[in-house]
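Asks: Predicted model and sequence follow; I will ask about them next.
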Amino acid sequence: MLSPLDTSLYYLTNFRTALAWVTGRYADLLEAGEQAFIDEFLALPTNAQALLVRLLMRKGPHFRASKLSYVEIGDIGSAAAPLLERNWLIDDAELSLNELFALLRKDELLACLPETLGMRSRNKTEWLEQLRTHYPQVRPLEQWSPGLDQLYSLTITPLCDRLRLLFFGNLAQDWSEFVLAELGIYRYENVEISAASRGFRSRRDIDDYLHLRDCRERHEAGLDASQVLAALGEFSSDNPYLAARHAKLLFQLGRQLEREGKLAAAASLYAASAHGEARQRQVRALEKLGDYQTAHTLACTALESPRNAAESQALERILPRLCRQLGLVRPLRSPALATPAFELELSQPPELSVEWAVLKHLHEDQAPVFYVENTLICSLFGLLCWDAIFAPLPGAFFHPFQAGPADLHAADFRNRRQALLDACLSRLDDGSYAQRMRATYETKFGILSPFVHWEVLTPELLETALLCLPAAHLRAWFERLLDDIRANRAGMPDLIQFWPGERRYRMIEVKGPGDRLQDNQKRWLAFCAEHSMPVEVCYVRWSEVL
């Protein structure tokens, strides 16, 4: 047993905590080999356990013994012996030339590769490119460079990655999360997590996640879309999280095929994908193929029940072209409300962005300007609705290192929390919202949130915003956020200017020379205009320097 005062083995304590968590929640999903690893690991001497965890936390899988030195572990050879006996480590791994170059210094490469002697002035990357064809074979380090060093190579990483996946519910997070939390670099909300709350419901969910990840990595490595699809096979899942990942992969493969001009194949993949942009891309692919009738029918059907505002915007832009091709009457569109605009001619500052240049120009003591972009409205929403966002609903939180609920972008995020969200938003009606936001700011400051940007939301900005922003405008913004959290957290105006003495404000979208409004910005500007919110577009041109 570790002494509670033995802080030098904190990482081992954390790993054991994770294993206990996995065993307590996923015992029914563990394979025999995974359970055997946990049992054998916990029976190892402390120094062997510590070494394995140290290696799992480092970039591997190959480690030179001379580079391993840990006071709390002691002799590395002694600690490695039980791991070698179990084949969790091996000491005779065969290395490719790439792996050799990653392990050895330049002088060591000079000693074992005679061809490098004539390339002393070049760097290692140039050496590697020059020698790649001369050394296609793999061989142990002892054969590359006899007597140079002892090499240890991890073989247990895939199994430990599966345990990490069970704990975190993803492979983007790693064991360093414990350390970052203990150091106070990251702080997480303390959500009550029941033993029944877990990210995976079956062994198939785990295998499906790993399969999708493997296919995504093949795609990102540049493998041809047809090869990735062959590896993917006939995939399906009733797990919403995995279904969403599958839909995104199909969409990405469709985009690759579309860029390659393989429009029919791309359209087919878009049709199979539930990704938010898939239907509009399918319509565009059909349009490029000249199948205007099918494209028109799909666009009209989609507009009857759009997945989101972005889809509506894209399809409304395409539909007139399709009608023209088919000889149909162009659909009538309500004219967009114009957004007021103004121009500024400024001297281009050497180090400031165009947004900061405008801020500096407009800022006054009695009318301060803040660069907030997407942070202010999201932060105010996060403060008001904190309890609803971090509600311990089944499947929302299943480990203590979550910055937000796992279902944040799920279609039913709002429905699952409707009563909780209604209770939070009702404070905008009874006037208690400011008090609630201040209280949340004070008690939760620094805790990670998917909405609150603590580095931007200073006490000054918070108080000024609460003074100048009407509750009706806050409710409208918050409702729009909840309509589509993923899409609507972006596109908000860059700057906000307050007149505290008059309790009013204006938002300003800044565009530098040659810059144009993006689609998500146009949607936000249209929304603000529809709700009579003061927003303007500032077009900047740089004055000529004589």
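Replies: On my side now, so go ahead. Residues are numbered from 1 along each chain as shown.
Asks: contacts and neighbour counts: CA atoms only from here.
Replies: Fine.
Asks: If we go by neighbour counts, what in stretch 30-46 is buried?
Replies: 30, 34-35, 37-38, 41, 46 (16 or more other Cα atoms under 10 Å).
Asks: How far off centre is it?
Replies: Stretch 30-46 sits 32 Å away from the centroid of its parent chain (Cα atoms, centre = their mean, to the nearest Å).
Asks: In this protein, which residue is most central in space?
Replies: Ala172 (8.4 Å; Cα atoms, centre = their mean).
Asks: measure that one to Phe413 for me?
Replies: Plainly put, Ala172 is 22 Å away from Phe413 if you go by Cα to Cα, to the nearest Å.
Asks: Gln150 touches His62, doesn't it?
Replies: No - the criterion here is Cα atoms under 8 Å, and Gln150 misses it with His62 at 10.5 Å.
Asks: More neighbours: which of these two?
Replies: Neighbours were counted for Gln150 and for His62 using other Cα atoms under 10 Å; His62 has more, 22 against 15.
Asks: dropping in the other structure now:
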Amino acid sequence: MRSLVLPEKYYLDHFFEFIRFTESHCASLLLPEHLTFIRKFKRLPYNTQCMFVRVVNRKGPLIACSKFNYAEIEACQTQLDILQELGILRSLTFKDIPSLLSGLNKMQLAELLSGSGIVFKKSAAKSELFALVCDADPKHIAQHNICSDFKIKTFVQEWQYLLFLFFGNLNSALDKFSMRDLGVLKTRQKSPQQGPGFDCIEEAQSAFYFACQKQALALLDGQVLLELTDNAELKQRPIGSIATEYAAHFWYELGCALLAIDKEKALAFWQLSSHQKAQERLIREIYKSDKAQAKFALEAILSAPKDDELSLFAFDFYQRKFNQKKLSVRTQRLREHSRKLYIDEVYKDRVELGVKRYYEDMQPNRAQDSCSSGDECLAILAYRTENRLFRALFGLTFWHELFNEATRATGSEFERRPRLVKENCLYEELSEQVESRLKLFTQYKNGSNTSFAMRYITQIASRYYGQPNGIFHWHSDMLEIVGMFLQHVDGQWVVNHLRAMAKNYQGLKDGYPDLMVIEDNQLRFEEVKAPGDQLRANQLVSIDALQSAGFDVGVCQVEWRYNPQQPYVVIDVETTGGCKPGHRITEIGAVKVINGKVVDSWSSLINPQRRVPHFITRLTGISNEMVEDAPLFCEVLDTLEAFMQNGIFVAHNVNFDYGFFKLEYERLDRTFSMPKLCTVREMRKYYPGSKSYALGKLTKEYGLSLDHHHRALCDAKAAAELLIMVIEKKQVL
């Protein structure tokens, strides 16, 4: 496939596209200085416009003129001079020196020190040189010839504001246009519903102010922070929902930064913030010194709840501190309303997959028992759903309302989240449309348990598949999961929960249970918790919301046990060299172990589609002649996958063999993923003290067979014997 190439002056095209959108959609949000900025650009000569955009796209307030040499721009230095004459750039003054110094490299810092007559060690670290330069007189440094190369942009605030209006944040730049044109970044289709992200200029300015304050906070130290808090503007009332969200985060983070420096000021900023964590930390701090005031604050939250997570915290804290309850709500829920499952410890890093496999492994026994007694054999189906089911259901159900019907539904094509989601006001603005859409879930085709909602959702998915939306990620099995869900639940339950999401998407967008399980035609959700895990506040909120809607939701607590029926597939691969993209597999050996015994084995030479180096042939005995007529990896894949089904991938130094499998799958545009276990690590854990844990050394130490070392099946059998030793030790322990 031909690679895409950008035009020579792509950046100028992108800038004009950016300006056109700003003028057509955001004109009401621009101040005179922003209009002046745009007019200045339009009046520039063509080559100066090119240089202007190059300057604009360079990060930071300073530019080094000597770096601005571009073959496609005529007389680059002349264009920079024009920009300075027009006041778009200016020379440095001693006040700009702190900004300059932070961007210099070690060599430039050393040159400044030498020119200022300051003694330093040439071997000193950059941080030491930086400290020395910072102590020097900025007026003297400003006269150095290095400084003459740098110019200051005079339009930074204006440019940041325009970017903020276009992208909806302070972290994006025009390089996203290039990523779009190269096919790297997928954007939303342009539509008539695109518009400004704010109702009025006051909202836009307020949001921009707090966004800038939040961004700058990370760069400030203690003394500057204290000076900053004296600025009365920091406590100004935000205008609009987006500004309110930025302000809440800013005040919370500012309070966190101030707590160790000035507790009183920290609490004052938390008092301003509507952020749930700010209110929680505020009450915890107040409780330490004034329990009565803390009690009053908790009662105020409980009497007029605005945030589910904050209300949960308030109830929990009140019960434990003032009603002498020993356990938190979340701990009590885990203890009293959960079931235990015993899962093989190999799933420690993938506990949800372990529980899913547990249900799938139950099926053969259930089927045998049911069929022998004459009952219908019903499968147990388990799906990893987490947040993706209800986010997809919400996004697909209300797609038309979110993206096609709402006023100013989205901003530019780069903004993914629809406005009604950002402002959390879908039901508030479009309640009639939402209620009309929800009726689909309680209307069914004649003689069918399939609601009209599924047909509608399928139509939406077919029409808009792959469109970025800021709510959910598209995936191939999404409609299958949604379909199974809708077939096994009461439509009214779905209506109840989707209505709650429409009223408060921000409060119910995450925290959903890990698994959807269908057993005996009954659907339930399960939140999976490994030993030591706790229910998070957002999880408890979402679980309670689902239960209130009518769903069966439980918590599954896992305890680690060795499962003798768990298949382990011990793999060894021989290759043309190290685990690099250019090297390939030449042989695969696989041994299946169940209940501590070898039950099956499989092996095959593999054509690597490249030459086998001589030193590899000397090491393994595998020659080019041997693999010339061997099958390709893709030709043995189906057989190999059937052999490995539901198994644990085991190998000696597992990442080597696992890595080659991943590379081979990637060449086929597929993804390889299995739980894995390393016999090196397991032997170190259960049989410590060996001088070497190389396969050859261990087999010799423990008297195991290894007749043809560096042939795949032989090595896999040896590693399987080590695995059996580990299993035996686990059973004893």
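Replies: On my side now, so go ahead. Keep in mind it's a predicted model, so treat the numbers as computed, not measured.
Asks: Assuming the best superposition, what's their TM-score?
Replies: Once superposed, chain against chain, the TM-score is 0.80 (TM-score structural alignment, normalised by the length of structure 1); 522 aligned residues with a Cα RMSD of 4.0 Å.
Asks: Return the residues in contact with Gly411 of structure 2.
Replies: 166-168, 194-197, 418-419 (Cα atoms under 8 Å, 6 or more residues apart in numbering).
Asks: Check those against Ala294 of structure 2 and report the nearest one.
Replies: Ala294 of structure 2 lies nearest to Arg419 out of the contacts of Gly411 of structure 2, by Cα to Cα, at 36.3 Å.
Asks: Okay, strands next: where are they in the stretch 101-250 of structure 1?
Replies: 139-140, 151-154 (DSSP state E, counting those that start in this stretch).
Asks: for these, which one ends up most surrounded?
Replies: strand 151-154 (a mean of 21; mean count of other Cα atoms under 10 Å).
Asks: Show me what it packs onto, helices and strands only.
Replies: strand 62-64, strand 89-90 (3 or more Cα pairs under 8 Å, 6 or more residues apart in numbering; DSSP states H and E).
Asks: The ones you listed into JSON lines, with extra columns for distance to Gly446 of structure 1?
Replies: JSON lines is the format used below for those (distance: least, Cα to Cα, whole Å):
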{"stretch": "strand 62-64", "distance to Gly446 of structure 1": "37"}
{"stretch": "strand 89-90", "distance to Gly446 of structure 1": "40"}
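Asks: So which of those strands has the densest surroundings on average?
Replies: Most buried among those, counting by mean count of other Cα under 10 Å: strand 89-90, with a mean of 21.
Asks: Mean per-residue distance, that strand versus structure 2.
Replies: For strand 89-90 of structure 1, the mean deviation from structure 2 after alignment is 3.2 Å (mean Cα distance after the TM-score superposition for structure 1).
Asks: what does that strand contact?
Replies: 80, 83-84, 152-156.
Asks: Ok, stretch 539-546 of structure 1 next?
Replies: By Cα under 8 Å, 6+ apart, stretch 539-546 of structure 1 touches 341-348, 354, 510-513.
Asks: Quick check: end-to-end length of it?
Replies: Using Cα to Cα, first and last residues of stretch 539-546 of structure 1 are 22 Å apart.
Asks: which of the residues in that stretch are buried?
Replies: Quick answer for stretch 539-546 of structure 1 (16+ other Cα under 10 Å): 539-541.
Asks: got it, and stretch 125-135 of structure 1?
Replies: Neighbour count says stretch 125-135 of structure 1 has 127-128 buried, by 16+ other Cα under 10 Å.
Asks: just the helices in the stretch 251-400 of structure 2 please.
Replies: Remark: helices assigned in the stretch 251-400 of structure 2 by DSSP state H, counting those that start in this stretch are 263-272, 276-289, 291-303, 308-322, 329-336, 351-372, 388-397, 399.
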